[in-house]
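# From the sequence below, what's the structure:
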Amino acid sequence: MFNLRPAIRTATAADAAKVAELIATAFAGLRSVTYLVPERGQRHRVLTGGFLISVEQGIEQGEVHMIGSGAHWPVARHALIHTTSASLSPRGSQTGGHGSSCG
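As a prediction, the model looks like this:
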């Protein structure tokens, strides 16, 4: 039977590689990604390494979640975007946006 409410858990450092591989798989076929990494044989490895950096940062902040033993793509994607956006904000900024310097 399909579980409509699976248990969600916070990812740990041991899960980082699995989450990064999942995100890399999801992005590998995008036209923009194939332009950036045209060598098909290297694309997944390059993407996984790049995403691993953000995933590890997200895990440190408690922002990456998984369903059961596998990463849940939308939750991991949200964590990746949230982590990337947060790293662009000035340290200690609570605005969550562009801050007061833009207006």
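
# contacts and neighbour counts: CA atoms only from here.
Will do.

# how deep is the residue nearest to V19 when sequence neighbours are not counted tucked in, by neighbour count?
In space, and not counting its chain neighbours, V19 is closest to A71: 5.6 Å by Cα to Cα, 6 or more residues apart in numbering. Number of residues near A71 (other Cα atoms under 10 Å) recorded here: 25.

# Then R40?
Residues near R40, counting by other Cα under 10 Å: 11.

# distance of the residue lying closest to it once chain neighbours are set aside from T48?
Beyond its immediate neighbours in the sequence, the residue positioned closest to R40 (Cα to Cα, 6+ apart) is T34, lying 7.7 Å away. As judged by Cα to Cα, to the nearest Å, T34 and T48 stand 14 Å apart.

# how about this one, so we can line them up?
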Amino acid sequence: MAYAAVVTTSVVASQLQAIGSVGLILEASSLFSNVIAAVGLPIVPILGAIFFHESLDGIKVISIILAVWSFTSYVYQPYFHESTEIATKHIQSNAQESFKAVVPLRSV
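Below you'll find the predicted structure:
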């Protein structure tokens, strides 16, 4: 009886995850759906180790680290891109101002 309950719960949970993933794709984007999946990836082995006393071997630890790294990269990328754009615009405006100071425009 316990086996049937576990299988039924697993089936229902996977179906809810699939429906939620499709909903995220339709409402937001497929990239955001993949990010949410990457966030959930390290949670399962950690909960398995806590509640079912599974061992965290090297492969599980590496997958957890890679999942956290991918999520962190996704969160950090817009910040990095924005700060790079601001710095580039600042450098270009300074270069234009210094060029105008060095080479004065003559009227024809």
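
# Got a TM-score for the two of them?
The TM-score (TM-score structural alignment, normalised by the length of structure 1) is 0.27; 48 aligned residues with a Cα RMSD of 4.3 Å.

# Walking through structure 1, point out its strands one by one.
Ranges of strands in structure 1, per DSSP state E, are 8-10, 65-67, 70-71.

# Can you tell me which of the ones you listed is packed in deepest?
Among the strands of structure 1, strand 65-67 has the highest mean neighbour count (mean count of other Cα atoms under 10 Å), at a mean of 21.

# a markdown table please, covering the strands of structure 1 and showing distance to H44 of structure 1.
As requested, these are exported to a markdown table (distance: least, Cα to Cα, whole Å):
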| stretch | distance to H44 of structure 1 |
| --- | --- |
| strand 8-10 | 25 |
| strand 65-67 | 21 |
| strand 70-71 | 17 |
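
# Ok, which of those strands comes nearest I23 of structure 1?
Between I23 of structure 1 and the strands of structure 1, the tightest spacing by Cα to Cα is seen for strand 70-71, at 9.0 Å.

# So which other helices or strands are in contact with the closest one?
The elements that strand 70-71 of structure 1 packs onto, with contact taken as 3 or more Cα pairs under 8 Å, 6 or more residues apart in numbering; DSSP states H and E, are helix 16-27.

# which residues are in contact with the helix it packs on?
33, 44, 47-49, 51-52, 55-56, 59, 70-71, 73, 76-77 (Cα atoms under 8 Å, 6 or more residues apart in numbering).

# tilt between the longest helix belonging to structure 1 and helix 16-27?
Ranked by number of residues, the top helix in structure 1 under DSSP state H is helix 40-60. In terms of direction (axes from the mean of the first three to the mean of the last three Cα atoms, to 10 degrees), helix 40-60 of structure 1 departs from helix 16-27 by 130 degrees.

# for helix 40-60 of structure 1, packing partners?
Short answer (3+ Cα pairs under 8 Å, 6+ apart): helix 40-60 of structure 1 packs on helix 16-27, helix 73-88.
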